[in-house]
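*Asks:* this one's structure only:
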């Protein structure tokens, strides 16, 4: 999925794919394939920086060496863990929404195997971050998580997604996002550890609140009523 599907692009082709994906994603934010293509064609420098950070981190190096995948055959044991654990919280997050870890689109436009893996890893740990930050999967929750993702990886796609998402808010959603979720996301993204350098699967058995404290995770506050 990571190696075989890659398509080499010239610069003008990358620009064309980026523009087309951006327009398509704005028109239909549910098109995960377009959002993925936008992230890959605009995010190479960001993924290169993430790769270098992972190489400097002991846990990040272990991830790069072993290349774990967040797919059902590798994370299915999370569904059998005690309810207080991080793994069980992730399983509950996925199961309650009828999500499958196998639904992520493949990487197509990265130059090397290493960068392709980093891009795939960033895509696959997205639901771990939803679980850790206790964010919903509605438009507000996804936009808030994109703020955190931008602060963690500086991917242009993340900021474009925030702009596109907030443009679709109604007046009540916009007020809630900018007064409640946006300031929290700025703090949360800055105070937590480097989230791309965590070998999440090795911490499935640990208590959810313990890993949140260890990684400096600030869960989303309950919105005002």
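*Replies:* Here it is on my side, so go on. Since this is a predicted model, take the numbers as computed values, not measurements. Residues are numbered from 1 along each chain as shown.
*Asks:* please count neighbours and contacts with C-alpha atoms only from this point.
*Replies:* Noted.
*Asks:* give me the three-state assignment for residue 218.
*Replies:* Judged by DSSP: H, G, I helix; E, B strand; the rest coil, the three-state class of residue 218 is coil.
*Asks:* that one against residue 186, yeah?
*Replies:* No. With contacts counted by C-alpha atoms under 8 Å, residue 218 stays clear of residue 186, the gap being 10.6 Å.
*Asks:* packing partners of the top helix by length along the chain?
*Replies:* Residue-count comparison of every helix in the chain, with assignments taken from DSSP state H, identifies helix 11-27 as the longest. Contact partners of helix 11-27 among helices and strands, from 3 or more C-alpha pairs under 8 Å, 6 or more residues apart in numbering; DSSP states H and E: helix 32-42.
*Asks:* quick one: name whatever helix or strand follows the helix it packs on.
*Replies:* Per DSSP states H and E, the first helix or strand lying C-terminal to helix 32-42 is helix 44-56.
*Asks:* touching that following helix from outside, list them.
*Replies:* If you take C-alpha atoms under 8 Å, 6 or more residues apart in numbering as the criterion, helix 44-56 is touched by 60-61, 64, 110, 114-115, 118-119, 153-155, 196-197.
*Asks:* switch the cut-off to 7 Å
*Replies:* Applying C-alpha atoms under 7 Å, 6 or more residues apart in numbering, the set of residues contacting helix 44-56 from outside is 60-61, 115, 118-119, 153-155, 197.
*Asks:* tell me the most packed of the residues you listed, by neighbour count.
*Replies:* Highest neighbour count within these, by other C-alpha atoms under 10 Å: residue 119, with 27 neighbours.
*Asks:* is it true that it lies in a strand?
*Replies:* No. Counting by three-state DSSP, residue 119 falls outside a strand, being helix.
*Asks:* one more structure, for comparison:
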């Protein structure tokens, strides 16, 4: 059992290699296959997978030039402000349905951040982990969330409460929001973020930390 990625995550925020290590751990044990079966029950996800939907790579400069308040501009600003690499995650090799779903989840991670209002703090990432686990039964995000909770044990009480609130928000959003995995988000870059949030019913479910 190679749990080295999880161990490193318990000590400090992990990197792409640690994420890949945790994912491989679950793939080798067939847990990822159970996740795939769960998400394929959504017809929109099944259609996306069958088509192997692969939007053209986005150019950050092009997205930044989009109208203020649009999803594309908000996403590009999120990447720019935090100096994030949109290709941070290691791609899963292969042409299987599972490989496609895992890569799609990773490709849209930061888009979901923007839509949901979770920031890039430790608590914000924990909220994202909780949301993704609730929506897609992803075992990797469950383990990452556990590692972050363990790291939070020596933190100040206020920081622990913030992290736990983010987890509660993520679970609530994940259980009540429509399925995110089946959406073709890249076809909505120019749409106002507020309109998309309204269409998804997110205004009434906005996390406590959102703007």
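*Replies:* Nice, I can see it. Remember, predicted model here, so these are calculated numbers, not experimental data.
*Asks:* give me the TM-score for these two chains.
*Replies:* Once superposed, the chains reach a TM-score of 0.83 (TM-score structural alignment, normalised by the length of structure 2), with 201 aligned residues with a C-alpha RMSD of 2.5 Å.
*Asks:* and the angle for the host helix or strand of residue 150 of structure 1 with helix 44-56?
*Replies:* For residue 150 of structure 1, the element it lies in under DSSP H and E is helix 139-153. Inter-element angle recorded for helix 139-153 of structure 1 and helix 44-56: 60 degrees (by axes from the mean of the first three to the mean of the last three C-alpha atoms, to 10 degrees).
*Asks:* burial of the counterpart of residue 200 of structure 1 in structure 2, as a residue count?
*Replies:* Aligning on TM-score structural alignment places residue 200 of structure 1 opposite residue 185 in structure 2. By the criterion of other C-alpha under 10 Å, residue 185 of structure 2 has 16 neighbours.
*Asks:* do residue 86 of structure 1 as well
*Replies:* Other residues close to residue 86 of structure 1 by other C-alpha under 10 Å number 27.
*Asks:* hmm, who's touching the longest helix belonging to structure 2?
*Replies:* Longest helix in structure 2 by number of residues, with DSSP H as the criterion: helix 157-176. When contacts are defined by C-alpha under 7 Å, 6+ apart, helix 157-176 of structure 2 is touched by residues 123-124, 126-128, 130-132, 134-135, 152, 205, 207.
*Asks:* which parts of that helix are buried?
*Replies:* 160, 162-174 (16 or more other C-alpha atoms under 10 Å).
*Asks:* repeat for stretch 15-26 of structure 2
*Replies:* 18-25.
*Asks:* so how far is whichever helix or strand comes after the longest helix of structure 2 off the chain centroid?
*Replies:* Past helix 157-176 of structure 2, heading to the C-terminal end, the next element that is a helix or strand (DSSP H and E) is helix 193-200. Centroid separation for helix 193-200 of structure 2 versus its chain: 18 Å, with C-alpha atoms, centre = their mean, to the nearest Å.
*Asks:* mean deviation, helix 193-200 of structure 2 versus structure 1?
*Replies:* Once fitted to structure 1, helix 193-200 of structure 2 is off its aligned match by 1.2 Å on average (mean C-alpha distance after the TM-score superposition for structure 1).
*Asks:* residues contacting that helix, please?
*Replies:* Outside of helix 193-200 of structure 2, the residues within contact range by C-alpha under 7 Å, 6+ apart are 69-71, 115, 177-178, 203.
*Asks:* closest to residue 106 of structure 2 among these?
*Replies:* If you rank the contacts of helix 193-200 of structure 2 by distance to residue 106 of structure 2 using C-alpha to C-alpha, residue 115 comes first, at 15.1 Å.
*Asks:* just give me the match in structure 1 for the closest one.
*Replies:* When structure 1 is aligned by TM-score structural alignment, the residue opposite residue 115 of structure 2 is residue 132.
*Asks:* tell me, how many residues neighbour that match?
*Replies:* Counted with other C-alpha under 10 Å, residues neighbouring residue 132 of structure 1 total 20.
*Asks:* contact partners for it?
*Replies:* With contacts taken as C-alpha under 7 Å, 6+ apart, residue 132 of structure 1 has the following neighbours: 212, 217, 219.
*Asks:* scan these and report the most crowded one.
*Replies:* Across those, neighbour numbers were computed from other C-alpha under 10 Å; residue 217 holds the maximum, 23 neighbours.
*Asks:* any idea how far that residue is from residue 190 of structure 1?
*Replies:* Computed as C-alpha to C-alpha, to the nearest Å, the residue 217 of structure 1 to residue 190 of structure 1 distance reads 10 Å.
*Asks:* quick check: closest non-adjacent residue to residue 128 of structure 2.
*Replies:* residue 170 (6.1 Å; C-alpha to C-alpha, 6 or more residues apart in numbering).
*Asks:* now do the residue nearest to the spatial centre of structure 2 against residue 67 of structure 2, distance only.
*Replies:* For structure 2, the residue lying nearest the average C-alpha position, counting by C-alpha atoms, centre = their mean, turns out to be residue 109 (3.3 Å). If you measure residue 109 of structure 2 against residue 67 of structure 2 using C-alpha to C-alpha, the figure is 22 Å.
*Asks:* neighbours around the counterpart of residue 7 of structure 2 in structure 1, how many?
*Replies:* Matched across to structure 1, residue 7 of structure 2 falls on residue 23, judged by TM-score structural alignment. Here the neighbour count serves as a burial measure; for residue 23 of structure 1 (other C-alpha under 10 Å) it reads 16.
*Asks:* ok, now which ones touch residue 23 of structure 1?
*Replies:* Applying C-alpha under 7 Å, 6+ apart to residue 23 of structure 1 gives no contacts.
*Asks:* for it, give its distance to residue 106 of structure 1.
*Replies:* Per C-alpha to C-alpha, residue 23 of structure 1 is found 20 Å from residue 106 of structure 1.
*Asks:* and residue 125 of structure 1, by the same measure?
*Replies:* Relative to residue 106 of structure 1, residue 125 of structure 1 is positioned 14 Å away (criterion: C-alpha to C-alpha).
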